[in-house]
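> Turn this into a model:
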Amino acid sequence: MKRLYSNASKILLAVGCTIFAFICVLSLVICAFFQSWKLYSNDKEAFSDFAYRYAGTSYATLALSDNQDDFNEDKLDKMNCYYGIINGTNAENIDLDDESLYLYKNFTTTVPDNAYVGDYSINPDTEFVLSDNFLDIWGGNQIIDVNTTEWKTYDINGIGYDPISQNMYVYSNGEFYKLSELCYDICTVTYADEESKEDAYWNSSANIIYRKIWEANKPDAVDYYTPLEEGDSDETTYTIEDEDSDESTEEETTDETTEEYEVDYLPAERALPNAPVENTDGLYIEDTQFSPITDSIDDFAINIYVDGYGEEAPMGEYIADFSTIHNTLSEINYEAYLETASTVEVATLNPETENYVFVCFPKDTFNGVNDFYAQAKWFIGFAEDTKYVFPIAAVLSFILSILCYVLFMCAIGHKKNSAEISVNWIGKVWTDVFFWCAIITEYIIFAIFYWLVETMRDSNLSLGMSIFIFGIVTAAMMAVGLMWSANLAVNVKLHRFFKHTFAYRLFVWSKGRLAILHQQSIKIRKNIKWTRRIWFIFIVITIIEYFVIMMSYDTRGIAPFWVLEKIAFVVVLRKLLYSYARIKETATALAAGDLSAKVDLNGMPLFLAEHAVAMNQIGDGINVALDERTKSERMKTELITNVSHDIKTPLTSIINYVDLLNKEKIDNEKAKEYLGVLSRQSARLKKLIEDLIEASKASTGNIKFTMEKINAVVLLNQSIGEFSERLEAGKITVVTDFPAEDIFLKADNRYLWRVFDNLMSNIVKYAQPDTRAYIDLKRVDGKVRFNFRNTSKNELNISADELMERFVRGDKSRFTDGNGLGLSIAKSLTESMGGSLTLEIDGDLFKAIVEFDELKTEE
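Here you go, the predicted structure:
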């Protein structure tokens, strides 16, 4: 098999497949040709008779090519052919043994039954193709008819219907013509009453035309008279109608009146053999009256077609009944076509055309190879000997073609020195695209071939040239088919038949697009709460517009544009909603503190894009301001930390020396008092410096927490117990409200103690003496909430946010101890451990709320 993997082998297999397919089709065509000549029929004489008749066409071509002279008498007499030529048409109606009919003949015997008889029309433009062979694949004897007929247009003088043959006929140019079935359609129409029937007839433009034709052909009873037949009475009273008067007069014809005329006359309607006196309404053609077809067939109607368009209103009132002349009409073969409702086109022979009947039959002996009958005899023997060769060749070539095709499909995609499937430009094309391209190409090739067949038929191209063109077309169609097969084989071998298609890619793209649209829809509904109301209003308006359009007089021109407008409106509306949703989502994110949120400007309308750009600029501005504030805070913190460290060193020396002085024996009471002040103030300063350093660490996140499980009830009780003496000294009563069971949270035990210590210290320092302080511990929505409430001894004319800032104290006189860092430190520590601390001020009521996530016991 690997020998077939080379490019040369693949090309040979493709060529072999094409050649064998061509041989198969050609053999089938030859078999069909032989069958058309009845070679494979049970009647052995039928094929011979057909071949001899075909030879007769060659004799006719040779003879009639010299129809102006002697019909090539000198050439035909040397052949084994008796022939004769008759001037006329329709050989079936003439006696071939009547010698008076012949323009020329070279026999005296009776014409045999199997003689060739053919009708030919010859004019000056007729072309003759002459050959020495009666069956020549590159030529052959042919008579090419050119302009044997021409079309003429005549006015219609009457139209009628024959219910026996069910055909329409027109009377024009003094003759009857059968109307082509393409020009009319018989139907039956019923009407509510005679008035509606009359309106339908009179609304038909064709009926108006044919009514005028009837009126124009009707004889005038006043002006037209016919002689009296011998024996008629000379005293007869007739009613003569005057077209200009509604009155009727009676005249008596007597001998005296007849003396004024050379002959006596009767009214014209009495002269028409088929026209009764009591009925003068009908179609008059020459001397015959035809009644309307509606008198014979109830509710008869007919639609006529002119240039492909039908008469909207049915007609029938002025269609004549031609059943009385059925036998005459049945002999008419020529068809006419309506050019307009009042004119008809009829094909007539070219006036310069000569019609001939050619008769020929073979002599007793066959002489010479140039004799057509001798060639026909040889061809009959050849065909009989080889009639089974071509079917066998068709079968064998079909099998070989299939074998080459299978080997080609197996070899395609492989290479000699590679086990992998190689893909060339054919395999890279999408499978379904290649298929449809192949179908379209095959259709184009077939259309070209069909056009060539029609051209060859009109130009009488030779059989050999026809086979050559057919071979080229077959090779082209096979090449396209093999390329498609190669594409199919490669993609099947690579197991990507479906995935390597445009339909699959389109499906994947559509799926991704739908997923994107779904996500966009979710974003729209999430950010725009009134989305459903918008679409509901749109649907309601669309339904109202639909009914308004449907009630309009003519919606054919409006409806398509309305549908396109609605589709475009839906696309634009959805785009606007999605753009607005992106802007709102970013605004919401910025409001929530996500300063990295940005609006995607891709595909956004200009007027919304301007708002989106402004939104992005707001985020950038907030980031800049935040960076500046963070930088400032960091610098302040670093300053505090550095200064605190710098102050701490000399302060330590001061404290140590004050302590040394306190150990000395100093008798001066004033000096001892001064040392006490120095000791207290240095201790206070040390506490301030430690708080500053701790506040700096807490705010910058430089504290390392040891998170552990803490019993909130126990820790809070311990904190309150530490401050019991100070609370009693300040005459403050603590009222607690703790749950009976234990509550746990996760935090750093040391720093949570510091938070409680700062809040309790705040109560001791700033609570009004002789009041109660309330400390609660509760569970709220999965949270552990600590509430610290007390009444301030000083006015709290300050906001909770200000009170949370560093160095801000509720005692504006700064009379009490404290540095204003306690609450700030407590807040920073709480937030660093994952909790929250908030303040609430209501008059003199101060409230601090600390919250942490509750830790379940199983955790």
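
> contacts, neighbours, all on C-alpha from now
Noted.

> can you give me the helices for the stretch 301-450 of the chain?
According to DSSP state H, counting those that start in this stretch, the stretch 301-450 of the chain carries its helices in the segments 326-329, 372-386, 389-411, 425-428, 431-459.

> Counting by contacts, list what the third one packs against.
Meaning helix 389-411. Helices and strands in packing contact with helix 389-411 are listed as helix 7-36, helix 463-493; criterion 3 or more CA pairs under 8 Å, 6 or more residues apart in numbering; DSSP states H and E.

> report the angle between the axes of that helix and helix 372-386?
When axes from the mean of the first three to the mean of the last three CA atoms, to 10 degrees is applied, the directions of helix 389-411 and helix 372-386 differ by 50 degrees.

> Taking their axis directions, helix 389-411 and helix 463-493 sit at what angle?
Going by the same axes, to 10 degrees, helix 389-411 makes 30 degrees with helix 463-493.

> For helix 389-411, buried residues please.
Judged by neighbour count (16 or more other CA atoms under 10 Å), helix 389-411 contains these buried residues: 390-391, 393-395, 397-402, 404-405, 407-411.

> which one is Y102 nearest to, not counting chain neighbours?
Of all residues not flanking Y102 in the chain, I86 sits nearest, at 4.5 Å (CA to CA, 6 or more residues apart in numbering).

> Distance to W202 added to the helices of the stretch 301-450 of the chain, as TSV?
Rendered in TSV, the data for the helices of the stretch 301-450 of the chain read as follows (distance: least, CA to CA, whole Å):
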stretch	distance to W202
helix 326-329	29
helix 372-386	66
helix 389-411	66
helix 425-428	68
helix 431-459	46
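
> Before we compare anything, build this one as well:
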Amino acid sequence: MDTKWRRFSRHRATKIGCFLLFIISIALCVESVLLVGFSSGMKYGLEPILCKEYVNSDVQMTKILDDMAGVRNKVYYQERETNQQYQGFLKENALEDSEENFRYFIEVYLHGNYFLEETEEVAFNYLATYLINGKEKTIGNITEEEFSTLANSGLTYSYTGGTLSSNRKGVPTPTLDTPEFEGAPEFISMKIVYPQDMLTENQKLWNAERTRQLGASWCLLTCGVIMLFSLIFLLAVTGKKVGEEKAQICFFDRLWTEVILLLGTGAVILDGTIIYAQYQEFSYMQYYYGDVNASNSMLLMAILAGTGIAAVTAVVLLCLLSLARKLKVHIFWRSSVIGKFCRWVWRGCKYLKRSFSGLFNGERWKDYKFQRSLFVRQLVFVLGEILLWFITAMLMGEAMYGWGAGDVAFFFLFLCMFLALLLLAWYANGYARANEEVGMLCRQIDDMADGRLEGRLILDEKALLKDTAEHLNDIQGGIQKNIESQIKSERTKIELITNVSHDLKTPLTSIISYIDLLQKEELNDEARDYVNILAQKSDRLKNMVADVFDLAKTTSGEAKVVKEQLEVRKLLEQTMGDMEDKIEQSNRTFRVFLLDEPVYIEGDGQKLYRVFQNLIDNALKYSMEGTRIFIQMTRTPDEVTVSVKNTAAYEMEFTEEEILERFSRGDKSRTTEGNGLGLSIAKSFAEVCGGAFDIKIDGDQFKAMVTFPVVEKLPDPAESENEPPEESI
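Below you'll find the model as predicted:
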């Protein structure tokens, strides 16, 4: 289950789907908030989500306060001529009595400028009773009897004795402030009644807005959860691919970290600009066209702006995921300009520290004669030069601005400069001599690496690297002795194998002869089976002795090579023709791809025949039954390669070098025929003929390749003799 989920989560289609979900969720969240807010005219706010009844809302409380203030201000307006505070305000500011000045007075002293105009059709009915100069007055837009009738079904609010109350239980009532000042009316009571029809209509609007906002809230919550899940998921799987554990980066991540940060920041600013521009455009549409007329245009603009927000958000998310991949593969700091600059400064500081430490600290060279000598020479040179040039500068200043001692100063000035030059020459000579010794030492090491062990490095007795050169000569002599000992041991081994193989041939030939005689005798079936088995085993032993003998001669360099010009295609066809019976009995299918044009090489025909025979025989022995064996011939301008490829019948737990060792077999159980010499003989014969032999193993595929340089075909003497002579002119 874990593997299936890992494969599904790292699939490219899953990542693209979550990417699209994230940017679409962002666009839906923004557009939902803007559309719902402006569709309600921003007059309700978010209260419809929290409050179910309109009459219990803060919107209704605010309306009550505004309506009560309107009634109060209307009373103040009617009695403004008897209001001493207002009259004093006019005299103090040298103003005339006007509605505009009274509004300003109300705004300053009563902190409100809401009025009931005489021509305004108010949606509520009111009655106000107050005392002014000892007289009781009443104003309103209905009578007391009408008010009582409407109060039976509507919602009433009464302000009496400084307290605001309602005729319905559970309906909240706000606190109404009625500031009192000299000459202001004293309110006995203020009553407002809202008809039930108006309340019902307001409740319908409230329910519609509540439904819209709840839907938008659920949409916002759903999109937010999807957005958060998609973001966390993308951050977790970004850079991960199916079948790979380590995170990887893409071409976009090769940009500098600062470039990606600037690109992401710019995209965020562009997102904010689009949202602000949409907000301003929505406000303009609502102000000039109203809620109903602007809704279609707002929807169209929301679609266009949402598309733009989604596109810009995609850029932001790409930058965020790129930064996450950089953190996963630990290149966030290394791929930044600031990080690179800091690393450069740090390396510079370390270099300066190391330089000054190496200049004045000789502790690390105390055990090394050569390095210690160079260090002392360097230290003497640097300090001496600093001292001499300091004295030179002082003397130069004395000579130019001194008090009559110019000639003496100039003499010492030239003396210091001369000493500085001598010190420089001494340092340069020692440095050049040290470089020469190091160069000779390196050349000797290169000669040893190339196998030239005859020469010895001789340095002067006073040379700094004299002891090192002698140690190197001792190492060189030891290596040469070891090589000579190995060569002698190998020759002894080859001679032993050759002699043993030669000594085995005579008795083995006698055994085979007697077996041939027994096969011609009249024997019963059981005895004949035994003789046949003896014949098979003796033939195998004979082939093994012959292989060992040939390999020993080739390795020792005693093998005779008769080079001639050979056509590769014909040699391959001849080899396969001679092995046709064995190929047909093997239950393997051969796929042979040879070049049509003739390709010529130089080599010993018998030995190359043996090379191809061993390769095909090796493929027949160790390939899986029923599989195909491929023989292919390819050519480059200078070389021709013949390859034999097969599928192994066992697990190949060896390397290319191990399988080419003598008596090494890929079949560890040794259930197949073979002596482990076929490939070794093929390699030796190919190399002694001037070619190259190589092995490649890929899973269960085993491929042997023989490569030879291509030569031009020599003219046939018979053909050249039969050519007609050129005509003389």
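
> TM value for the aligned chains?
Here the TM-score of the superposed chains, computed with TM-score structural alignment, normalised by the length of structure 2 as the reference length, equals 0.40; 317 aligned residues with a CA RMSD of 3.1 Å.

> sorry, back to before: mind checking which of the helices of the stretch 301-450 of structure 1 is nearest K648 of structure 1?
Minimum separation from K648 of structure 1 across these (CA to CA) falls at helix 425-428, 80.2 Å.

> That closest one packs against which elements?
Right, helix 425-428 of structure 1 is packed against helix 463-493 by 3+ CA pairs under 8 Å, 6+ apart.

> I'd like the next helix or strand past the helix it packs on.
Downstream of helix 463-493 of structure 1, the next assigned helix or strand under DSSP states H and E is helix 502-527.

> The helix or strand following that following helix vs helix 502-527, what angle?
Scanning the chain past helix 502-527 of structure 1 towards its C-terminal end, the next helix or strand to appear is helix 531-550 (assignment: DSSP H and E). Computed with the same axes, to 10 degrees, the direction of helix 531-550 of structure 1 lies at 120 degrees from that of helix 502-527.

> Buried residues, helix 531-550 of structure 1. List them.
Residues of helix 531-550 of structure 1 classed as buried: 538, 549 (neighbour count, 16+ other CA under 10 Å).

> Could you point out which of the helices and strands packed on helix 389-411 of structure 1 sits nearest A773 of structure 1?
Ranking these by proximity to A773 of structure 1 (CA to CA) places helix 463-493 first, at 85.1 Å.

> ok, and for that closest one, which residues are buried?
Taking 16+ other CA under 10 Å as the criterion, helix 463-493 of structure 1 shows 463, 466, 470-471, 473-491 as buried.

> coming back round to it: closest to R532 of structure 1 out of the helices and strands packed on helix 389-411 of structure 1?
Comparing those by CA to CA, helix 463-493 comes nearest, at 47.5 Å.

> now the helix or strand E687 of structure 2 falls within, how far from the centre of its chain.
Taking DSSP H and E as the definition, E687 of structure 2 sits inside helix 678-688. Going by CA atoms, centre = their mean, to the nearest Å, the spacing between the C-alpha centre of helix 678-688 of structure 2 and its chain's C-alpha centre is 47 Å.

> helices or strands next to it in the packing?
Contacts of helix 678-688 of structure 2 with other secondary structure elements, assessed using 3+ CA pairs under 8 Å, 6+ apart, are made with helix 525-556, helix 605-622, strand 692-698.

> Deepest-packed of those, please.
Highest mean neighbour count of those: helix 605-622, a mean of 19 (counted as mean count of other CA atoms under 10 Å).

> Relative to R525 of structure 1, how far out is R532 of structure 1?
R532 of structure 1 sits 8 Å away from R525 of structure 1 when distances are taken as CA to CA, to the nearest Å.

> burial measure for Y279 of structure 2, as a count.
Y279 of structure 2 has 14 neighbours, counted by other CA atoms under 10 Å.

> quick one: it and L34 touch, right?
Yes. Under the criterion of CA atoms under 8 Å, Y279 of structure 2 makes contact with L34 at 7.2 Å.

> So which elements touch the helix ranked longest in structure 2?
As assigned by DSSP state H, the longest helix anywhere in structure 2 is helix 257-328. In terms of contacts (3+ CA pairs under 8 Å, 6+ apart), helix 257-328 of structure 2 is packed against helix 12-39, helix 196-237.

> what angle do the last one and helix 12-39 make?
Put simply, helix 196-237 of structure 2 runs at 160 degrees to helix 12-39, going by the same axes, to 10 degrees.

> The nearest residue to V433 of structure 1 once chain neighbours are set aside - how many residues pack around it?
Leaving aside its chain neighbours, V433 of structure 1 sits nearest to F502 (6.6 Å; criterion: CA to CA, 6+ apart). Summarising burial for F502 of structure 1: neighbours were counted as other CA under 10 Å, giving 16.

> Same question for the one 5 residues further on.
Using other CA under 10 Å as the criterion, F507 of structure 1 is surrounded by 12 other residues.

> same deal with the one 5 residues further on?
Neighbourhood size, G512 of structure 1 [other CA under 10 Å]: 12.

> try M417 of structure 2
Residues contacting M417 of structure 2 under the criterion other CA under 10 Å number 16.

> same check, this time on D503 of structure 2
11.

> likewise the one 4 residues further on?
Burial of P507 of structure 2 is recorded as 11 neighbouring residues (other CA under 10 Å).

> just T589 of structure 2 next, same as before
Around T589 of structure 2 sit 14 other residues, with neighbours defined as other CA under 10 Å.

> So it is in contact with I631, correct?
No. Using CA under 8 Å, T589 of structure 2 and I631 do not qualify as a contacting pair, with a distance of 10.9 Å.

> re earlier: minimum distance to V292 of structure 2: which of the helices and strands packed on helix 257-328 of structure 2 has it?
Ranked by CA to CA, the member of these that lies closest to V292 of structure 2 is helix 12-39, at 8.3 Å.

> List the buried residues of the closest one.
Using 16+ other CA under 10 Å as the test for burial, helix 12-39 of structure 2 gives 15, 18-19, 21-32, 34-39.

> to the chain's geometric centre, what's the distance from that helix?
When C-alpha coordinates are averaged (CA atoms, centre = their mean), helix 12-39 of structure 2 and its chain have centres 27 Å apart.

> what's it packed up against?
Using 3+ CA pairs under 8 Å, 6+ apart as the contact criterion, the neighbours of helix 12-39 of structure 2 among helices and strands are helix 196-237, helix 257-328.

> packing partners for the shortest one?
In this case it means helix 196-237 of structure 2. With contacts defined as 3+ CA pairs under 8 Å, 6+ apart, helix 196-237 of structure 2 has these neighbours: helix 12-39, helix 47-50, helix 257-328.
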